[in-house]
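Chemist: the following block contains a protein sequence and its predicted model.
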Amino acid sequence: METPSSDASAPSPWADAERIVLGRDARGGAVAVALDRGGEHGRRPLSSTELPVWVSAREAEGAATGRGIRWVWSSTAAWYSALLGAGVRVSRAHDLRLCHAVLRDAVPSASALREATAWDGAPAEAGPSAGALFELDDLSGNGAAGSRRPGRDGVAETVAELLRQDAAVAQAAHPGRMRLLLAAESAGALAAAEMRAAGVPWDAEHHDRILRDALGDRRAGGAPARMTRLAAEVREALGDPALSIDSPPRLLRALQRAGIRVESTSKWELGEIEHPAIAPLLEYKRLARLLTANGWAWLDEWVRDGRFRPVYIPGGVVTGRWASSGGGALQLPRQLRGALRADPGWRIVAADVAQLEPRVLAAMARDERMAEAARGRDLYEGIVAAGAVRTRAEAKIAVLGAMYGATTGDSGRLVPRLRRVFPDAMALVDAAARTGEEGGVVTTWLGRTSPPPDDAWRAAQARASRSGASPADETRALRIGRDRGRFTRNYVVQGTAAEWALAWLADVRLRLTRLAPVDSGEGAPRSGPAFARRAHLAFFLHDEVIVHAPAEHADAAAEALREAAEAAGRLLFGAFPIDFPLDLRISDSAAKD
């Protein structure tokens, strides 16, 4: 076993490690443990100043041998930020908390892993010296999973959890796919941490101009000028000079007093009404949303030194999609995209996938007719060409209805046409819906498993099944069952699309590291020491990736995005002939026409 040394690059057994675990000792200090197929063969304590230097040396060592290293830690959010702050990146990692959540639901037979409930909580967002996850009484790693009290992420328990996860993967229905899912999930966590460290390049002055153009001048303690004028128009049209437009109950009563028959103040319902108050009211509501979600208060709070640094939550949605716990990165309005602007001498390289979810559905179902409709063109136009519907608008309505279980209106009329022309794709989502209605769980392509039915579903089915159940009981059970069927119908598609997107993101990330850092110009120092001179991921939104790249590397970054999309399709779906075309743009900003 290796002993501590001040020489971070001294010869050691670390080059032979397949995985290196980072955990904590009883005093909170970092400890690295090298693991290969034979078990542990190296252990080293590291101070906070030694850690980034030592990790950097091991990364270089792994690259030189061609083996690479996979770092294993309790949470990427908890460990990686300190390394990035020191300018150190890692190629691969295994995020135990994210992977625990996947395996806990996907492998019911893995009882030891399911009993390790201390790993069920949300990860810390601080660096490795804060937000401790486990405090161990027994550092030998011999106790039962449930015998450890919560506290710091102790090295023995971290190793024990890794071994539990290894055993669970072996019990999965498709171990190969599960390993791919865990690798993609962990790679996404690395990307999320890196994007937060680098930040989204943001032009605060341009954002301010957008707000002024839309809202009028900023006013302390009052609504902007344009909103004030619109509010006055609404009050006059409704004959209520004291109306509080921002109060939905009061607004609804004012609308009804004016003879406008509406049940809510939603824009969808108001948009069907002809009245002088409606147009200014809808415009007021649109501007109010902009002011509240991304107005000057948002700009003051979230943009510092030319960067917006959102807080991503990988796997934050049950389907595997990301969520955000700060800054609203996943809800940025289209009109503000012009503020996402490259630094001088750099470019924004943006790519989004056309019709990702229906293309994924075609690949999952091995529906060759649907794949042919998508090949080399807009999928909805291909559906029209296949004779399923008459117009592109109808094709979009039909496909969304198929994936979300719509049974009324235009969707209800058009979905049966898809069922005749693309029976394999429709059979897949129909089967997922039936499973959900009956109380079963469904899985994505790689094995993420949907939650089981909730208490409301179980109670409704129990009431409907008992002797003497009323028609109302049966109707309610049927409705709740269909609601769950719509959820599982969409789960398999949205979850698999999220897996494809993670594979794409992970591949782009690695391809960008192969581009040499630039040695001319001032770089992008506000992106931090790890990214100041090299192309890097800046933004991710379900089916869109944005790269911030030196101008001389913009074309190479665009090619990396394109090649990674092709590779992600092959990785998940093998030789099945489905393509994932990108809308690629290289510009000074992320604005869309």
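Modeler: Cool, got the structure.
Chemist: C-alpha only now, for contacts and for neighbours.
Modeler: Noted.
Chemist: give the buried residues for the helix or strand where P249 lies.
Modeler: Under the criterion of DSSP states H and E, P249 resides in helix 248-257. By neighbour count on 16 or more other CA atoms under 10 Å, the buried set for helix 248-257 is 251-255.
Chemist: where along the stretch 201-350 of the chain do the strands fall?
Modeler: For the stretch 201-350 of the chain, the strands defined by DSSP state E, counting those that start in this stretch occupy 303-304, 307-308, 311-313, 323-326, 346-353.
Chemist: what helices or strands is the longest one leaning on?
Modeler: What that stands for is strand 346-353. strand 544-550, helix 554-573, strand 582-587 (3 or more CA pairs under 8 Å, 6 or more residues apart in numbering; DSSP states H and E).
Chemist: now do the last one: which elements does it pack against?
Modeler: By that I understand strand 582-587. Counting contacts by 3+ CA pairs under 8 Å, 6+ apart, strand 582-587 packs against strand 346-353, helix 554-573.
Chemist: out of the ones you listed, which comes closest to R70?
Modeler: Taking CA to CA, helix 554-573 is the member of the helices and strands packed on strand 582-587 nearest to R70, at 19.6 Å.
Chemist: give me the angle between the closest one and strand 582-587.
Modeler: Going by axes from the mean of the first three to the mean of the last three CA atoms, to 10 degrees, helix 554-573 is angled at 160 degrees with respect to strand 582-587.
Chemist: against that first model, consider the following:
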Amino acid sequence: MPTRIALVPDAHGRGGRLHRLTEAGEPLGAPLRTAELAATVAELEAAEQPRWVWASAESAYVPLLPVLSRLPGGRRLGRCHDLRLVEALLLAQEGRWGAPRSLGAAWARLRSLPVPADLPEAGPSEAQDTLFAPDRLQLPPGTDALAAVLAVHADQQERLRAIEDEAARSRFRLLVAAESAGALAAAEMAEDGLPWRAEVHDALLTELLGPRPHIPGTQPAKLAELSVRLQQALGGRPFNPDSHTQVLRAFADQGVRLNSTRVWELREVDHPAAELMIRYKELSRIHTAHGWAWQDAWARGGRFRPEYVVGGVVSGRWASRGGGALQIPRILRRAVVADPGWRLVVADAAQLEPRVLAALSGDAAMARGAAGGDLYQALAQTAFQGDRDKAKLGLLGAMYGQTSGDIGPLLATLRQRYPVAMGYVEAAARTGEEGGIVTSRLGRPCPPPSDAWLDLAEGAAAAEPGEPGGRSTRARGRFTRNFVIQASAADWALALLAALRRRLAGLAGPGGRPHLVFFQHDEVVVHTPAELAEQVGAAVAAAAEEASRLVFGQTAVRFPMSTAVVECYADAK
């Protein structure tokens, strides 16, 4: 039975074309044309569970989702090979970081044609309009899209087979599969949406900011009042509290010298305007990022529909196209309320990055500490006389390259107690300082140094500690030190998403099926019928164990998930 089916929607209408493939990417038989692509895809998914091959989830899966969701049981597809995401991974792995990754770009490279630049990311709302799909593929006029998909897929499979080291090839294939699965999950979360109570959101905004202004672009009453109080506290001269420069000048006029308006610096200031400025920044951020304009644009129909960018950060972490999908303020989580008869299962990985370090490095002593509950407390008992704060501060300093202040003695203790783990991050830092490339556990490489960095680094050996060359090399060392951990944590999170999504597909109750509705770095939220909440919690735990095994192999390190079953997101913490 074939394991792969290439899929290309028609430019107009509901039809499309499909072609069965071998695992290596060789076409089997003749292509199939259908006038009802979603129905045909659903039938093939039920019968064969293939891995779908397409230019991108945005161009192929997103337009199908509304129809698939209306089919009995809300049919979803299990696996895919996303050519655009895989092309980006392969280009980076081959040292061609940042080269265009669209289907048209990959096709052009195969045919020695001019390579088109990538277009800006499309959101699901745009991708659902199939009129845009051919343009976004970036193919030359007259090119057969299905032929291009087949050719690029076959080329990618060949490039994957060309990775010489067998273990590295196996891990990179897992990254390819997990990244593609992430595209499925991202599209489905945008389609399903996070339950959002507009009336609760409006009440919260009114409580914090005052009534919604009748004139767009004007400040709410409480924010405007706070602005006046802030000006009065700084001498009464009018200034714009949203202007960094004007705020610094207003404080300076009162004899208070600030380097920035960051909250931590304002907290050090003994002046009544400092607390007012902190409060103004908090409320202004809510008004700008998640106020009424945000609600109008992003929280329609009782759902917030996040638009994720899979692998949008160089470490493999996701980004978003807008809407603050990765930064919902804690106070506004009160607006995230499950539907009647449903619950939210909120789960996050405890101390993920320190556990990743323990698993990556293979440090047996640190792994023993990470085999139980609180990793910081375990390290404190063995290395810091029970002082958990020192253990946490030292370990974070090791992962992020912090050496100033009181960190030095803590790092010395960590080097003595956990030499393998400390050696791992310090080796990654040296590689970065020398201009080298480090990778995540599954093989995602970091970006190479820029030409400007290389120019500075040439004189770094002779540079004084404060000179640009020395600062530049140390900064890259800090970047690569943390990259190996953060990117490997992103590997694990992708594997978790894929494993959990697969498990949720097997659960169903009288009220419906549970589904992922939110994801941010190390936290997932599942919207589930109440009677399935306990099973969803078990699925989360099992998915975390599977992700750990897939990414890190046999390790004593455990990656526990803190799970809460709630009606309101704000009650999960």
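Modeler: Alright, I've got the coordinates. This is a predicted model, so every value here is computed, not measured.
Chemist: re the thing from before, what's the most buried one of the helices and strands packed on strand 346-353 of the first structure?
Modeler: Compared across those, strand 544-550 shows the largest average neighbour count, a mean of 26 (mean count of other CA atoms under 10 Å).
Chemist: just give me how far it sits from the chain centre.
Modeler: How far strand 544-550 of the first structure lies from its chain's middle: 17 Å, per CA atoms, centre = their mean, to the nearest Å.
Chemist: which bit of the second structure covers that strand?
Modeler: Across the second structure, the stretch matching strand 544-550 of the first structure (TM-score structural alignment) is residues 523-529.
Chemist: ok, and what's touching that stretch?
Modeler: Outside stretch 523-529 of the second structure, the residues that touch it by CA atoms under 8 Å, 6 or more residues apart in numbering are 338, 341-349, 509, 511-519, 536.
Chemist: now which of these would you call buried?
Modeler: Using 16+ other CA under 10 Å as the burial test, the contacts of stretch 523-529 of the second structure include 338, 342-349, 513-519, 536 as buried.
Chemist: have a look at how far, on average, the helix holding P249 of the first structure is from the second structure.
Modeler: Averaged over the aligned pairs, helix 248-257 of the first structure sits 1.4 Å from the second structure after superposition, using mean CA distance after the TM-score superposition for the first structure.
Chemist: follow-up on the earlier one: relative to R179 of the first structure, which of the helices and strands packed on strand 582-587 of the first structure is closest?
Modeler: Here helix 554-573 is closest among those (CA to CA), at 12.1 Å.
Chemist: show me the contact partners of that closest one.
Modeler: 347-351, 363-364, 500-501, 503-505, 507-508, 511-512, 515, 535, 547, 549, 576, 578-582, 584, 586.
Chemist: from D202 of the second structure, how far off is the closest residue to L223 of the second structure other than its chain neighbours?
Modeler: Of all residues not flanking L223 of the second structure in the chain, L209 sits nearest, at 5.8 Å (CA to CA, 6 or more residues apart in numbering). Separation of L209 of the second structure from D202 of the second structure (CA to CA, to the nearest Å) stands at 10 Å.
Chemist: can you check D348 of the second structure too?
Modeler: Distance of D348 of the second structure to D202 of the second structure, given as CA to CA: 28 Å.
Chemist: any idea what W54 of the second structure aligns with in the first structure?
Modeler: Using TM-score structural alignment, the partner of W54 of the second structure in the first structure is W73.
Chemist: so what's its match up against?
Modeler: Residues near W73 of the first structure by CA under 8 Å, 6+ apart: 21-23, 79, 93-96, 158.
Chemist: picking that back up, can you lay out the buried residues of helix 248-257 of the first structure as TSV showing distance to G382 of the first structure?
Modeler: As requested, the buried residues of helix 248-257 of the first structure are exported to TSV (distance: CA to CA, whole Å):
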residue	distance to G382 of the first structure
L251	45
L252	44
R253	48
A254	48
L255	45
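Chemist: quick one: which of those is nearest A130 of the first structure?
Modeler: Taking CA to CA as the measure, A130 of the first structure lies nearest L251 of these, at 47.6 Å.
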